[in-house]
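*Asks:* Pasting the sequence and the predicted coordinates here, then a few questions.
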Amino acid sequence: MTEIQGFKLLELAKDSTNIHKLKELGADIYIGLTDFSDERVEALKIFQDNGIDCHAWLLLSKGEHYWPNAHNGTAVLKRYEKFRAWTLSNQLPWKSLTLSLAPYSTDARIIDNGPLSVSKVILKRLISGSVQEHGDLNYARLRALSKAENLKLVSVISPYQVDSREVNVETWKQITGTFNILNDQEVLSIFNSYEPNSSLTLAQLKEYQSGFSTLLLGSANATKPLSNEENKRVLNWDETCKYITMARQYDKSIIIYGLEGAIKNGILEQLSNHLTDVELPNLQEAENQIAMERENTQILFTILASPGWVAFAFLFLGITIGIAILRTLKLVM
């Protein structure tokens, strides 16, 4: 899986070593459509000529917040129409249309601004009831359009989305914009960045893998998408072997996020259809921790399932803080 720009994708495709290895593995590539350039078309033609299937990973421009979600579904539909015209014009075959819903990229900065900033945004989104309805309508429309083109719709979801679904929380969609869209297949993403070490990541994979045929692992890239922020847990070969071993135990296919990083780190070069399983660490303690995290997450989601009470709690907290500030000012004066 890669979201590099078209000219970089072409450089990757022109490297015969990469092509040979991808063919040897029988690998597909999930292509993040960050542009519709001529270079990207040329790269896709090289993959096509070598029998390497490609999946269209639909992304937005940075100005439209890059990741699809309930808040920008209209922009996603427009992007799809542009993608469709470009695909037909260049006669590009796709194995699927892939979406990875995520909160606004600005949400990370909101969190960095502290609890008050987060509270304001949550309250505002809880009050705005149109997001859920528009999200459902826009992505249902997208599924209908993709089906009309005989294009399978794949949805990449996180463990948090799995938990919100289990407790049936609509307010999680309202707050983050991520929800369970209509699809033909779901892929579970288990990224290193979700947990601080590989034992916990393995335990998370084991905890959430049920019901999914394909797991997305990563990231192999040194930086995070949309920024130069360092990825503190870059996927390495040792971890990759452990994840593959566990995936085999549950008969799962895997996708590695960050093709360019996997090439640079030597992961692609070492991959083989004949890898032997490696010894996994004792995961009992890690499994207990992940189970507790999951339980706590679902408790939080259950609380969020009552937006009226959440809004009241924020209002009560605001009034309490306001009274405390007034009293403090009186004491100072």
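*Replies:* Right, received. Where do you want to start?

*Asks:* Please make it C-alpha for all contacts and neighbour counts, starting now.
*Replies:* OK.

*Asks:* The nearest residue to residue 152 once chain neighbours are set aside: how many residues sit nearby?
*Replies:* The shortest distance from residue 152 to any non-neighbouring residue, by CA to CA, 6 or more residues apart in numbering, is to residue 96 (4.7 Å). A count of nearby residues for residue 96, using other CA atoms under 10 Å, gives 20.

*Asks:* isn't residue 96 right up against residue 147?
*Replies:* No: the criterion here is CA atoms under 8 Å, and residue 96 misses it with residue 147 at 10.4 Å.

*Asks:* what do those two both touch?
*Replies:* residue 153 (CA atoms under 8 Å, 6 or more residues apart in numbering).

*Asks:* re earlier: give the contact list for the residue nearest to residue 152.
*Replies:* By CA under 8 Å, 6+ apart, the neighbours of residue 96 are 54, 55, 56, 151, 152, 153, 154.

*Asks:* ok, second structure coming up, stack it against the first:
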Amino acid sequence: MMRAAMTPPRLTFFCELAAEPLQALFEEPAVLEHLVALKASVSLGLVDLAPERAGVVRRLHAAGIPVIAWQLLPTEQGYWFNLDNAPQAAARYAAFREWTAAHQLRWDGVGLDIEPDLHELRQLLSRRWRQLLVLLRRLRRGERLRQARDAYLALMARIREDGYRVDTYQLPLIVDERQAGSTLLQRLLGVVDLPADREVLMLYSSFVRPHGASLLESYAAQAGSVGVGSTGGGVELPGAGAAPPLSWEELSRDLLLARRRCADLHVFSLEGCVRQGFLPRLRTFDWSAPPEPAKTKTRRMELMRRVARAMSRACALLLPR
């Protein structure tokens, strides 16, 4: 029996490099050639607003590769956008607008990476139980969360007024919290639930082995776009940094599982794919190949999610306003 054809998804590659390695990456003509052949976009992490980065953006645009402006903050300000740094996020966007105008750059959209404060996350992962009291104190951050959300909504309105689509990069648990009508996760971790034009759920199986496939199958259908990874790169985190990058077999599995639930996929990261030689293999990738099912583990994941939503719903009744 012939397999039904599966059209390739829209692919976007995250790229999170400092200026010098970023320039080196795109000095290799084959990288641009592969991206053009894949009709892929690049979500470029703005770890700085340097002239060198602007030159890379112009080079990508000249090749016909759409570029999303992935907003990031200095490490001392939390790096990712969260509950505690909305004013800094707005200031960074203002600086980005000036930089964009000065270098006459074009963008396919603006990406807001909603994750816990990088410094706090490193403390949490390294100290674990010693941070429990700190987390419990955060349950009282209801008013602060409302203020942060209002500030981010204003920022998103400004971005749209500037003519850009707004993407958000979110932890998958935000979906369960939304369904539960709770703000528990947002208070504890400092993330903010925002109504994006395109929401990308970061379903990175390399960090949750051996449960990566079930995580993908469970959440992918509820995502505007699915983020798979990691193939290597990004910031270093205690514990998580020890997780090896995805192999080609693992990435292939994740891409096939994600494509059956969603036609818009993000891959973290471009530099990891280049380092492992994945781009030429993606050009001949068989999107119609059947993925390996993980039904038993997926049912277990669904049960865990239902329990988590019930607990979150109960906690919502007890949280201080």
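*Replies:* Looks like it arrived, so ask away. Given the structure is predicted, the values throughout are model-derived calculations rather than measurements.

*Asks:* care to give me the TM-score?
*Replies:* For this chain pair, the superposition-based TM-score is 0.88 by TM-score structural alignment, normalised by the length of the second structure; 306 aligned residues with a CA RMSD of 2.1 Å.

*Asks:* re the thing from before, which residue lines up with the residue nearest to residue 152 of the first structure in the second structure?
*Replies:* Superposed on the second structure with TM-score structural alignment, residue 96 of the first structure falls opposite residue 109.

*Asks:* same check, this time on residue 260 of the first structure
*Replies:* In the second structure, residue 260 of the first structure lines up with residue 271, judged by TM-score structural alignment.

*Asks:* wait, doesn't that match sit right on residue 230?
*Replies:* No: counting by CA under 8 Å, residue 271 of the second structure stays clear of residue 230, with 10.5 Å between them.

*Asks:* re earlier: in a markdown table: the contacts of residue 96 of the first structure, plus distance to residue 212 of the first structure.
*Replies:* A markdown table is the format used below for those (distance: CA to CA, whole Å):
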| residue | distance to residue 212 of the first structure |
| --- | --- |
| 54 | 20 |
| 55 | 18 |
| 56 | 20 |
| 151 | 20 |
| 152 | 16 |
| 153 | 15 |
| 154 | 12 |
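
*Asks:* among the residues you listed, who's most crowded?
*Replies:* residue 153 (24 neighbours).

*Asks:* what residues are up against the aligned partner of that one in the second structure?
*Replies:* By TM-score structural alignment, residue 153 of the first structure lines up with residue 166 in the second structure. The contact partners of residue 166 of the second structure, by CA under 8 Å, 6+ apart, come to 109, 110, 111, 112, 156, 159, 160, 196, 197, 198.

*Asks:* now, among those, which is nearest to residue 80 of the second structure?
*Replies:* residue 112 (8.1 Å; CA to CA).

*Asks:* Burial check on the closest one, number of neighbours?
*Replies:* Applying other CA under 10 Å, I find that residue 112 of the second structure has 23 neighbouring residues.

*Asks:* likewise residue 320 of the second structure?
*Replies:* For residue 320 of the second structure, the number of neighbouring residues by other CA under 10 Å comes to 11.

*Asks:* go on, residue 132 of the second structure?
*Replies:* Residue 132 of the second structure sits with 11 neighbouring residues when counted by other CA under 10 Å.

*Asks:* any idea how far the helix or strand where it lies is from the chain center?
*Replies:* In the assignment (DSSP states H and E), residue 132 of the second structure maps to helix 132-137. With CA atoms, centre = their mean, to the nearest Å as the basis, helix 132-137 of the second structure stands 26 Å off its chain's centre.

*Asks:* helices or strands up against it?
*Replies:* helix 184-189 (3 or more CA pairs under 8 Å, 6 or more residues apart in numbering; DSSP states H and E).

*Asks:* With the first structure overlaid, how far apart is the helix it packs on on average?
*Replies:* Taking mean CA distance after the TM-score superposition for the first structure, the mean distance separating helix 184-189 of the second structure from the aligned residues in the first structure is 1.9 Å.

*Asks:* so that helix corresponds to what in the first structure?
*Replies:* The alignment places helix 184-189 of the second structure over residues 171-176 of the first structure (TM-score structural alignment).

*Asks:* what stretch of the second structure does the longest strand seen in the first structure fall on?
*Replies:* Longest among the strand segments of the first structure by residue count, using DSSP state E, is strand 185-191. Under TM-score structural alignment, strand 185-191 of the first structure corresponds to residues 198-204 of the second structure.

*Asks:* Can you tell me what residue 219 of the second structure aligns to in the first structure?
*Replies:* Under the alignment (TM-score structural alignment), residue 219 of the second structure pairs with residue 208 of the first structure.

*Asks:* Quick one: residues contacting that match.
*Replies:* 159, 162.

*Asks:* so who does the spatially most central residue of the second structure touch?
*Replies:* Centroid check for the second structure by CA atoms, centre = their mean gives residue 169 as the closest residue, at 3.8 Å. For residue 169 of the second structure, the contact set (CA under 8 Å, 6+ apart) comprises 111, 112, 113, 114, 199, 200, 201, 202.
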